[in-house]
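Trainee: coordinates only, no sequence provided:
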């Protein structure tokens, strides 16, 4: 089992606009983890499910878009879990840029 990393991203866009902006900026997430690439992403309602791969490790993630925030959960595999605090800090700094 991996290490869950959660991030809340507040916004004032409403769910529809936030979802649209996330869809346009989803590619930025692979920049948060060095060497990562997005291998899959799909929407189910207001939930974005996606997978990143980095250094041979798979990160399964989910974003739930709400009217006033985006709740993100990244499940880090054991090899990347040792970097959980650094990854969370970078997510908190960079993830809001998807909503700009």
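Mentor: Okay, I see it. It should be emphasised that the depicted structure is a prediction, and the values quoted were computed from it without experimental measurement.
Trainee: going forward, measure contacts and count neighbours with C-alpha atoms only.
Mentor: OK.
Trainee: first vs last residue of stretch 89-100, how far apart are they?
Mentor: Using CA to CA, to the nearest Å, the end-to-end distance of stretch 89-100 comes out at 19 Å.
Trainee: tell me the buried residues in that stretch?
Mentor: 91, 95, 98, 99 (16 or more other CA atoms under 10 Å).
Trainee: mind checking the SS state of the nearest residue in space to residue 62 that is not next to it in sequence?
Mentor: Take residue 62 and drop its neighbours on the chain: the residue closest to it by CA to CA, 6 or more residues apart in numbering is residue 49, 4.6 Å away. Secondary structure, DSSP: H, G, I helix; E, B strand; the rest coil: residue 49 is strand.
Trainee: okay, pairing it with this:
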């Protein structure tokens, strides 16, 4: 599990997840990824990332002060769980929570 902290509240985090999920594939290295998604509940997003013949299912739970990401890494990818988790943590806020409509001067 990977926790991505935020101060947005659950509803705003979910709204931003909804807006950002379509852009996720373009941020995955290799350039040939596809991402399918569906909402399992009001706060739980299921994703499957497929690239180079490998599928990685995951869930993202929107909570009041964090996103909880659970990845299910298959076989050989489990050996790279540390670096993969680091990428998810680093990019999580930017990919799922950033809102380009927010303007700060």
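Mentor: Okay, I see it. Computed from a predicted model, the values in this text were never measured in an experiment.
Trainee: kindly provide the TM-score of these chains.
Mentor: Between these two chains, after superposing, the TM-score reads 0.84 (TM-score structural alignment, normalised by the length of the first structure); 94 aligned residues with a CA RMSD of 1.5 Å.
Trainee: alignment lookup: the residue nearest to residue 62 of the first structure to the second structure.
Mentor: Using TM-score structural alignment as the criterion, residue 49 of the first structure maps onto residue 46 of the second structure.
Trainee: need the contact list for its match.
Mentor: Each residue near residue 46 of the second structure by CA atoms under 8 Å, 6 or more residues apart in numbering is listed here: 37, 38, 39, 40, 57, 58, 59, 60.
Trainee: switch to 7 Å and redo it
Mentor: 37, 38, 39, 40, 58, 59, 60 (CA atoms under 7 Å, 6 or more residues apart in numbering).
Trainee: trace residue 20 of the second structure over to the first structure, please.
Mentor: Structural correspondence for residue 20 of the second structure with respect to the first structure (TM-score structural alignment): residue 25.
Trainee: skip the chain neighbours and tell me the closest residue to that match.
Mentor: Per CA to CA, 6+ apart, closest to residue 25 of the first structure is residue 98, 4.9 Å.
Trainee: please verify my assumption that the one you found contacts residue 23.
Mentor: No - look at residue 98 of the first structure against residue 23 with CA atoms under 7 Å: they stay out of range, at 8.5 Å.
Trainee: with that, I have no additional questions.
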